[in-house]
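1. Sequence first, predicted coordinates after that:
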Amino acid sequence: MENGGGKPVHIPNHPILRSEKLLKYILESSVYPREPEPLRELRNATDNHPLHFIAASPDVGQLIALLLKLLSAKKTIEVGVFTGYSLLLTALNIPDDGKIIAMDPARNFYELGLPFIKKAGVEHKIDFLESPAMPVLDKLLEDPANEGSFDFAFVDADKDNYWNYHERLMKLVRIGGIIAYDNTLWGGSVAMPEEEVPEQKREWRKHAIAFNKAIAEDSRVELAFASIGDGLSICRRLR
């Protein structure tokens, strides 16, 4: 394999680098020991849900918590909530007078996590809207005061709309702020030949590949594509 300059790129192929054992080591050595108790309780409750696999990965959560602290984030957006692991994590890492505008069309999932959010004493920071994201983002943009007023946004929702969300969030998040997109590796399928990808994953794989290409070419952001969880694309707004 070659890099952009035509020089060969060395890709380690030791089995442990691609194994579940490595993830287990990362979680047990560095993530779980530092995971706040409310998050641990919510994660364990979510693990019993049939769709538990769509929740944000705890190692992704640890990175987001660090980003929030580095940004001194106070006002954030969350597109896609599920049971609220990343939402609770954000609420725990912004000031007491901070605010999260969170949106998801499925309130029943959010209500599974709500008791843990209430127990942690951070419900007052959350403005949950039972709605698809696009109408909410468009409504926010109707008020000029919202432009450039958010410090951070986390997107874990329908992959076919990632670019639509990006265009709106680029107006809402301040210069120097961060927008993070989850699942941009889509189970590793973005690097696989299409014929090797299970049919039910192919459509969103195409959307993930298209988004990854578009974001890599977006000169408005500084980009880090992190191979963590199911892939996290971290965009820092430059202009």
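-> Thanks, I have the structure now.

2. C-alpha only now, for contacts and for neighbours.
-> Fine.

3. Quick one: residues contacting I26.
-> D59 (Cα atoms under 8 Å, 6 or more residues apart in numbering).

4. Quick check: the gap between it and S57.
-> Going from I26 to S57 by Cα to Cα, to the nearest Å gives 12 Å.

5. Now D97. Nearest residue, chain neighbours left out?
-> In space, and not counting its chain neighbours, D97 is closest to K125: 6.9 Å by Cα to Cα, 6 or more residues apart in numbering.

6. burial measure for the one you found, as a count.
-> Here the number of neighbours of K125 (other Cα atoms under 10 Å) works out to 22.

7. Equivalent analysis for the one 5 residues further on, please.
-> The local packing of E130 (other Cα under 10 Å) involves 15 other residues.

8. Find the nearest non-adjacent residue to it, please.
-> Closest residue in space to E130, ignoring its immediate chain neighbours: P105 at 4.9 Å, by Cα to Cα, 6+ apart.

9. I figured that neighbour hits M134, correct?
-> No - using Cα atoms under 8 Å as the test, P105 is too far from M134 to be in contact (10.9 Å).

10. Give me the common contacts of these two.
-> By Cα under 8 Å, 6+ apart, no residue touches both P105 and M134.

11. Need the residue closest to the centroid of the protein.
-> With distances taken as Cα atoms, centre = their mean, the chain has D182 as the residue nearest its mean C-alpha position (3.8 Å).

12. dropping in the other structure now:
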Amino acid sequence: MPETKNPQLTPELYAYVLDHNPPLDPVQEELVEITRARFGTAAAMQSAREQGPLLAFLVRLTGARQVVEVGTFTGFSALSMAQALPADGRLIACDISEEWTAVAREAWAKAGVADRVDLRIAPALDTLRALPREPWIDLVYLDADKGGYVDYWEELVPRMRPGGIIAADNTLFHGRVVDPRPTGDTAGIRAFNDRVASDGRVEALLLTVADGLTLARRL
């Protein structure tokens, strides 16, 4: 059995990591706190604090101008990516909740990036299927219903430009991906991980970032 080199992520070590990453700006901090205060346990759906700077880094690293997000919630990840986009960049944000995304809209406006975000309230699969089919997407962040990941993947990969990146969140799913008899969302993530690993259209890594983050590059 391979041995991990990952240290136990204690609160003190996590604080150290955050202290040595780019800090969240005031609008991001406020959004994190509003989400926690208004939505209780549902706030756990918000991407981890360190993922905001990571997503912004990926936007700049890839020179992304066309971004798609599947699963927006209260808009923290979209805000992070939109802030890193050039002025003519666009982010299509897919969600089904007017309530959650109303918070997102306020934050995007406050940060001055609302004009870069095209929010589409509809089942994400419908939105993706209506997008142009030629390769044009530079970056995707996938963080939605886990049972839908494989279907989203099949719509997204053909639309990725060569070198484009798909970042998929929760791909360790609280460590339950190793359960011998996975069900529900765990089974959905297991199926997704197997699909990505076997897909010759991409090269991919599953990283132990937050709850597991898969990065796949379109070949």
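-> That came in fine, so what should we check first? Quick caveat: nothing in here was measured; it's all calculated off a predicted structure.

13. Any idea what the TM-score is?
-> Here the TM-score for the pair of chains, by TM-score structural alignment, normalised by the length of structure 2, is 0.93; 217 aligned residues with a Cα RMSD of 1.7 Å.

14. one step back: mind telling me what the residue nearest to the centre of structure 1 corresponds to in structure 2?
-> The pairwise alignment with structure 2 assigns D182 of structure 1 to D169, based on TM-score structural alignment.

15. Flag every buried residue along stretch 83-98 of structure 1.
-> The neighbour-count check on stretch 83-98 of structure 1 (16 or more other Cα atoms under 10 Å) flags 83-95, 98 as buried.

16. Then stretch 141-161 of structure 1?
-> Neighbour-count burial for stretch 141-161 of structure 1 flags 141, 147-157, 159-160 (criterion: 16+ other Cα under 10 Å).

17. What is the most widely separated pair among those residues?
-> Farthest-apart pair in these is S149 and D160; separation 25.8 Å (Cα to Cα).

18. So which residues of structure 1 form strands?
-> Along structure 1, the segments classed as strands by DSSP state E run 75-79, 99-104, 126-130, 150-155, 173-182, 221-226, 232-237.

19. returning to that earlier point: check the burial of the residue nearest to the match of D182 of structure 1 when sequence neighbours are not counted by counting its neighbours.
-> In this structure, D169 of structure 2 finds its nearest non-sequential neighbour in L213, 4.8 Å apart by Cα to Cα, 6+ apart. A count of nearby residues for L213 of structure 2, using other Cα under 10 Å, gives 21.

20. rewinding a little: ok, the residue nearest to the centre of structure 1 to S149 of structure 1 distance?
-> For D182 of structure 1, the distance to S149 of structure 1 (Cα to Cα) stands at 22 Å.

21. Contacts only, for K75 of structure 1.
-> So K75 of structure 1 contacts I94, G98, K99, I100, S149, F150, D151, F152 (Cα under 8 Å, 6+ apart).

22. which residue in structure 2 lines up with P36 of structure 1?
-> In structure 2, the residue matched to P36 of structure 1 (TM-score structural alignment) is D25.

23. And D230 of structure 1, by the same measure?
-> Match for D230 of structure 1 (TM-score structural alignment): D211.

24. what about its match, how many neighbours?
-> By the criterion of other Cα under 10 Å, D211 of structure 2 has 15 neighbours.

25. Distance of it relative to M45 of structure 2?
-> 11 Å.

26. again with R201 of structure 2
-> R201 of structure 2 is 29 Å from M45 of structure 2, by Cα to Cα.

27. number of nearby residues for P132 of structure 1?
-> Other residues close to P132 of structure 1 by other Cα under 10 Å number 16.

28. separation between it and P105 of structure 1?
-> For P132 of structure 1, the distance to P105 of structure 1 equals 5 Å [Cα to Cα].

29. Repeat that for L17 of structure 1.
-> Going from L17 of structure 1 to P105 of structure 1 by Cα to Cα gives 37 Å.

30. higher neighbour count, these two?
-> With neighbours defined as other Cα under 10 Å, L17 of structure 1 and P105 compare such that P105 has more, 15 against 11.

31. quick one: what's aligned to the more buried one in structure 2?
-> Counting by TM-score structural alignment, P105 of structure 1 corresponds to I96 in structure 2.

32. Its match: what's it in contact with?
-> By Cα under 8 Å, 6+ apart, the residues touching I96 of structure 2 are I121, A122, P123, A124.

33. Now with 7 Å, please.
-> Contact analysis of I96 of structure 2 by Cα atoms under 7 Å, 6 or more residues apart in numbering lists I121, A122, P123.

34. Map the last one onto structure 1.
-> In structure 1, the position corresponding to P123 of structure 2 is occupied by P132, as judged by TM-score structural alignment.

35. wait, isn't that match in contact with D104?
-> Yes - shown here, P132 of structure 1 and D104 form a contact pair, counting by Cα atoms under 7 Å, at 5.8 Å.

36. which residues touch stretch 201-221 of structure 1?
-> The contact list for stretch 201-221 of structure 1 (Cα under 7 Å, 6+ apart) reads 159-160, 162-163, 184, 186, 189-190, 194, 235-239.

37. now with 10 Å?
-> The contact list for stretch 201-221 of structure 1 (Cα atoms under 10 Å, 6 or more residues apart in numbering) reads 158-164, 166, 170, 175-179, 183-192, 194-197, 199, 222-225, 233-239.

38. And stretch 169-180 of structure 2, by the same measure?
-> Stretch 169-180 of structure 2 is contacted from outside by 45, 47-48, 51, 141-144, 146, 182-183, 185-193, 206-215, using Cα under 10 Å, 6+ apart.
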